[in-house]
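>>> using only what follows, build the 3D model:
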Amino acid sequence: MSRTVIFQLLRMKRRLFLKPSCSKYLNYFFYHYIATQRRKRRGSYFKRLKTKLTFKSLRSLPLIQSIIMANGVDPVFGVNLRDLMSDDGVIFNYGNEIDENDHERFKFDPHVNFTDDELLKFINLDISDDERDDDSDDRDNDDGKKCKATVLPGLNFDKIKEKMQNLRDDGKIKKLILQQGVGNIIPANSLVTVKYSGYLEGQDNPFDSTYHRKSVSRFRLSYSELIWGLDLSIQSMRKHEVSLFLIDPDLAYGEIGCWPTIPGNSEVMFIVQLTDYNDNTETDDFKLLEPVDRKVFLKIEKSIKQSLLTGANNYQRGQVKLAISEYKRAIDRLENSHLDNDEEENRYNSLLSRAYQNLAVCYNKENMPRKACIACNDVVNKTAKTYFHYGRALIKMGEYQEAIEKLNLGLKMDPHNKEMTKELNLADKLQRFSLIIKQNMQSSCLNVAKLSSDAKNQEYRKIASEFCDNFTINNNIMREPFPNKIDPLLRDIIRKIALLKGIKVTSVDKDGKIDFYLEKSNYQ
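The predicted model follows:
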């Protein structure tokens, strides 16, 4: 029975939306097939099987007898769900009638649950000749080295344990290095950045995976942010290392487990890639303080400085959202602290200004100009850098005149700042361009005043469409105010055209005067 049929079976399972109890039998069958192929030569182990398939029989029949494919049933589109759930059941037969030309299509289909190489691309275990099946493409090379084989998570954990070493004397954590790291073993209280996937025995899909989320996770070791077994496992790693860990239930989820995903007394397997770490021990010293001490500036000052450093490191690595979280955490802790004297107040203002200023930089990077303006406004000791990012945020908000004023203040503090001059020229250019557009729109309103109603509507729609298109293609701004003193009819048409083009329209009450703005969808 070819591997193509296995993927066909898997597609059928997904098409049928089987109950979990039925789906479990299917999964076990696939794992059993792949594992057996390692040990069986080209024999007749899998012949055409035939039985009656009902939900009741899936729960009661032996494993292999519960999975069969049918005479006249398309394995891609499956069968009628009503027939499958009936008391009579459905008769299935299967064989090798699938066109082998479809193999590649099914292997790389995004709806297939797993492929040999993609699910655990890092797990390459040395296997000997007697463990290798005849269909394997891996052969011993001329140097006599052992071949490599991808191991699926459905393989019995006992088989993997043979390749692993104990991390603890009691054997409750086992480790296999898949890719060597660099440098020294990381400190026990490091702030780590990892990618990982966690598996239960006999399951093809991880119960937790950063790869599925297409992200990384950051944890402080030794602070109970992870299950204890995984925490201890990561403490044994080096930077850029990729390792496989098997963790005993006592150091994982215990007797209770984590229902419904993880049953009690479950051994778990983790594949961990340590991408980066920060070994500064001061970062979370705040958590070690007593609640009363957390409000004393003198006792939290070191942890605040370290939080600012961690935020800067995150920003440099491109983890802007993590940097935002770190700066906001530092600000919250500072603003809840008490000061004893003027000297502490000066140090407090310096740290708070750094935090808000760096927060504004991050907000501008993430195209959140409104939040960047709020952060700049909260900076106590404003610098040229503060005014630069204040002006940049105002440009994105379409407030060109205010942006020019802020940038001029920054230029007075740092007259030779080329970036400041460049941003000032951009603000002036955009202001003049915006003014020309608004003047043209106002004069157009006068020109069409004498036209008929239909002709006026048509002309206004053309003007509104051009206004919205210019806003959309301008990557320098996130918001644009409506021109003043235009025909109310044109303003209404602009609103309608903008909504049709997916542009938000908002209004702001300024001293009793309502101003309308175009806003891009991600404006914050």
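>>> switch to C-alpha atoms for all contacts and neighbour counts from now on
Fine.
>>> just give the number of residues close to Q273.
25 (other CA atoms under 10 Å).
>>> hang on, it in a helix?
No - under DSSP: H, G, I helix; E, B strand; the rest coil, Q273 falls outside any helix and is assigned strand.
>>> so the nearest residue to it once chain neighbours are set aside versus S209, what's the distance?
With CA to CA, 6 or more residues apart in numbering as the measure, V242 is the residue that lies nearest to Q273, at 4.4 Å, once sequence neighbours are left out. For V242, the distance to S209 equals 15 Å [CA to CA, to the nearest Å].
>>> can you check V90 too?
Using CA to CA, we find V90 at a distance of 37 Å from S209.
>>> before we move on, back to that, what about V242 and S209, which has more around it?
For V242 and S209, the more surrounded residue by other CA under 10 Å is V242, and the numbers stand at 23 against 20.
>>> tell me how many other residues surround the closest residue to V272 other than its chain neighbours.
Excluding the flanking residues, the one nearest V272 by CA to CA, 6+ apart is Y196, at 4.4 Å. By other CA under 10 Å, 21 other residues sit near Y196.
>>> wait, Y196 touches Y211, no?
Yes - look at Y196 against Y211 with CA atoms under 8 Å: they come within range, at 7.0 Å.
>>> mind jotting down where the strands sit in the stretch 251-400 of the chain?
The residue ranges that make up the strands of the stretch 251-400 of the chain, judged by DSSP state E, counting those that start in this stretch, are 268-278.
>>> just the chain next, same as before
50-53, 90-93, 124-127, 147-150, 165-166, 173-179, 191-200, 208-209, 217-220, 242-247, 268-278, 479-481, 504-510, 513-519 (DSSP state E).
>>> count of residues packed around T4?
By other CA under 10 Å, the burial measure for T4, its neighbour count, is 20.
>>> wait, it sits on I34?
No - counting by CA under 8 Å, T4 sits too far from I34 to count as a contact (11.9 Å).
>>> on that earlier part again, for R39, find the nearest of the strands of the chain.
With CA to CA as the measure, strand 124-127 is the member of those nearest R39 (11.7 Å).
>>> one more, so I can put them side by side:
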Amino acid sequence: MSENIYDKEELMLEDPIGLSDLMTGTKFTLRSNYQEDDEESELFPELQTGEDGVNLNTEDFISPWNKPFAELIPSMDKIGMNIYKKIVKHPIDNESIVGRRCCVTISYNAFMEHETCPFDSTFMRGSNLTFVTDDEAVLPGVELAVKSMGRKEESQFIIPYKLLYGELGCAPRIKPKADALFVIQLIDFSEAGDEEATEVVSDADKRKYSYMIDKILEVKTNAIYHFRQGEYLKAASAFNRAINRLEMCNLINEAEEIEQRNHLIKLYSNLMTCYNKLDKPKQVCTAFKELGRLTETDRNPKALYQFGKAMMALGDYNAAIAALKKAKRLKPDDPDIATQLRVLDEKHSKHKEMESKLWRKAMGNCEPTFAEKSFEVDEKFKKEVDDLVTSFQNKPKESKVNVPDGLSKDEIDFIKDFVKDFKMKFVISEVHGKKSCYLTKTGRFL
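Predicted coordinates for the structure are as follows:
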């Protein structure tokens, strides 16, 4: 599963008249063709226009089968629990089938026998249904049907009443002992994992690596699931739980030590990503330090990238630049690292400009400095000038220092601007046809 790493309560709120309501017996706002007195009826006008007033194509909601279900079943395959299935569109990956604790997103139409209009439909509501399997979030027959499906598959299911609404049904929409035809499209799914997998374990077993590792990986899968949902705090909590349980395990041989270390490296790297998403750079640094116990962080581009982001957030631009440049050397074509370096360069430039303004204000110099002017000089030249001025400033007994000749106009202008804040003056003199350049200390601002 990829680690370049969505909330159940919210999901159920998006299903006001859906499967969860049917299962719990919520009072419905839609009408079915079924009435207690068998009175003929039709869909309400608001359903024909959709919840947002958008006209719907009624052909999208017509049942694919208006004859007795008994005549459809022979063309279907039995998948267990008296559920029958007919594949309309095969999945894009026959090896990938919904399993235990998967977050699935489906669209569906559900029809009673002999009825042409659905009694329930995600298409009418204009939103898909997302739920986690094994959470008892939907009708058991629907969950069993979905668990037989692959990604992008569309299938028809005849589901018996015992796995739907029971013997009594749910008047006025659902008849007693009502089997139903569900036409389901599986849009996507991913493993959700189980954050509590490591908790229902005896104290003795919690120390056994071979027993705990599968449960720890369930917690890790749950963390990745929360991360993909944008629930970074929950993700960080799950990653921390997985780390703590993994580090508690007793290891019996070198193979377990190597495997544990590799799992911890991935967990700490992912935890750093979560903390950056939560804008907690100090926690990123702590995780980076822990990672350093396990591996050479200078060879981990993902960790270096996250550490660089954290140091930038803390304002340590030199450390951020160093980390990101190391990451770029390891992954030179990574677009995220390149983008972060550009962002860092912009922030660093703005920081230096602000710092320069503050110094000028403190010293009473309101003239713009080199940081605000554009000179055609490279970074190496700037550093050489900076080193020369710093060295000259630290030698109070010296009043003059030579500067190499042959400078361009931009280089000369740069030096003149640079030395103003240091009470120095850049002088170019010519005596008997011989040209010389030097810096002098003026004792005052020019």
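>>> now what about the TM-score between them?
Superposed pair, TM-score by TM-score structural alignment, normalised by the length of the second structure: 0.50. Supporting alignment: 317 aligned residues with a CA RMSD of 5.7 Å.
>>> which one of the strands of the first structure lies nearest to D428 of the first structure?
Once the strands of the first structure are compared by CA to CA, strand 479-481 is nearest, at 15.0 Å.
>>> that closest one - contacts with which helices or strands?
Using 3 or more CA pairs under 8 Å, 6 or more residues apart in numbering; DSSP states H and E as the contact criterion, the neighbours of strand 479-481 of the first structure among helices and strands are strand 513-519.
>>> tilt between the strand it packs on and strand 504-510?
Following axes from the mean of the first three to the mean of the last three CA atoms, to 10 degrees, one obtains 150 degrees for the angle between strand 513-519 of the first structure and strand 504-510.
>>> for strand 513-519 of the first structure, which residues meet the burial criterion?
Buried residues in strand 513-519 of the first structure, counted by 16 or more other CA atoms under 10 Å: 516-519.
>>> just checking, what packs against that strand?
Packing contacts for strand 513-519 of the first structure, counted by 3+ CA pairs under 8 Å, 6+ apart, involve strand 479-481, strand 504-510.
>>> buried residues in the last one, which are they?
It refers to strand 504-510 of the first structure. Of the residues in strand 504-510 of the first structure, those buried by neighbour count under the rule 16+ other CA under 10 Å are 504-505.
>>> stretch 318-332 of the second structure too?
When neighbours are counted by 16+ other CA under 10 Å, the buried residues of stretch 318-332 of the second structure are found to be 319-321, 323-328, 330.
>>> nearest spatial neighbour of L11 of the second structure, skipping sequence neighbours?
In space, L11 of the second structure comes closest to T130 once its chain neighbours are excluded; the distance is 6.1 Å by CA to CA, 6+ apart.
>>> what sits against that neighbour?
Residues in contact with T130 of the second structure (CA atoms under 8 Å, 6 or more residues apart in numbering) are 11, 103-106.
>>> between these, which sits nearest A235 of the second structure?
For A235 of the second structure, the nearest member of these is C103. The distance, counting by CA to CA, is 15.2 Å.
>>> let me know the secondary structure of the closest one.
Secondary structure for C103 of the second structure, judged by three-state DSSP, is strand.
>>> and for it, the neighbour number?
Under the neighbour criterion other CA under 10 Å, C103 of the second structure is assigned a count of 21.
>>> then D158 of the first structure?
The number of residues packed near D158 of the first structure is 9, by other CA under 10 Å.
>>> that older thread, for the buried residues of stretch 318-332 of the second structure, give me TSV that also has distance to G292 of the second structure.
Formatted as TSV, the entries for these read as follows, by distance: CA to CA, whole Å:
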residue	distance to G292 of the second structure
A319	16
A320	17
I321	19
A323	14
L324	17
K325	18
K326	15
A327	15
K328	19
L330	17
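>>> so of the residues you listed, which ones are in helices?
The helices, defined by DSSP state H, take in 319-321, 323-328, 330 from these.
>>> now do the contacts for F426 of the second structure.
415-416, 419, 437-440.
>>> one more: L271 of the second structure?
L271 of the second structure is in contact with 236, 239-240, 284, 287, counting by CA under 8 Å, 6+ apart.
>>> most neighbours among the residues you listed, which one?
Within these, neighbour counts (other CA under 10 Å) peak at F239, which reaches 29 neighbours.
>>> touching, that residue and V219? I think so.
Yes - with contact defined as CA under 8 Å, F239 of the second structure reaches V219; the gap is 7.3 Å.
>>> turn the contacts of F426 of the second structure into a markdown table, columns for neighbour count, distance to S155 of the second structure and secondary structure.
Rendered in a markdown table, the data for the contacts of F426 of the second structure read as follows (neighbours: other CA atoms under 10 Å; distance: CA to CA, whole Å; DSSP: H, G, I helix; E, B strand; the rest coil):
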| residue | neighbour count | distance to S155 of the second structure | secondary structure |
| --- | --- | --- | --- |
| I415 | 19 | 76 | helix |
| K416 | 19 | 78 | helix |
| V419 | 22 | 77 | helix |
| C437 | 17 | 85 | strand |
| Y438 | 15 | 85 | strand |
| L439 | 21 | 84 | strand |
| T440 | 17 | 86 | strand |
